[in-house]
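*Asks:* structure of the sequence below:
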Amino acid sequence: LSLTNYFEGNYLFFSLFYDSIFLQIIFTWNKS
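*Replies:* Okay, the predicted model is just below:
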């Protein structure tokens, strides 16, 4: 496993992870 592939995989995972958290924060903030 090369370092670039590892970094790109982590970037994809974390971007999806933070996008879901960001959407949850927006939804809860709009409800209140």
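*Asks:* please make it C-alpha for all contacts and neighbour counts, starting now.
*Replies:* Will do.
*Asks:* how many other residues sit next to S2?
*Replies:* S2 has 6 neighbours, counted by other C-alpha atoms under 10 Å.
*Asks:* wait, L16
*Replies:* The tally of other residues near L16 (other C-alpha under 10 Å) stands at 12.
*Asks:* another sequence for comparison is provided below:
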Amino acid sequence: MKEVNRVIDCDVLVIGGGLAGCLAAISARETLG
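*Replies:* Next up, the predicted model:
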């Protein structure tokens, strides 16, 4: 079970990082015009 939880945590980090990168790119685009 611990291995499964570790994989899920990894997926959550990857997905969260992708969303954060997307938001950062959008805000940077708006700032730069």
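*Asks:* for the two chains, what TM-score is obtained?
*Replies:* For this chain pair, the superposition-based TM-score is 0.75 by TM-score structural alignment, normalised by the length of structure 1; 31 aligned residues with a C-alpha RMSD of 0.9 Å.
*Asks:* which helices and strands sit right next to the helix or strand containing L12 of structure 1?
*Replies:* Element membership of L12 of structure 1, judged by DSSP states H and E, is helix 3-31. If contacts are counted by 3 or more C-alpha pairs under 8 Å, 6 or more residues apart in numbering; DSSP states H and E, helix 3-31 of structure 1 sits against no helix or strand.
*Asks:* quick one: that helix to structure 2 mean distance?
*Replies:* Compared with structure 2 after fitting, helix 3-31 of structure 1 has a mean deviation of 0.7 Å; criterion: mean C-alpha distance after the TM-score superposition for structure 1.
*Asks:* residue range for that helix in structure 2?
*Replies:* Aligned by TM-score structural alignment, helix 3-31 of structure 1 falls on residues 2-30 of structure 2.
*Asks:* quick one: that stretch to chain centroid distance?
*Replies:* Offset of stretch 2-30 of structure 2 from its chain centre (C-alpha atoms, centre = their mean, to the nearest Å): 1 Å.
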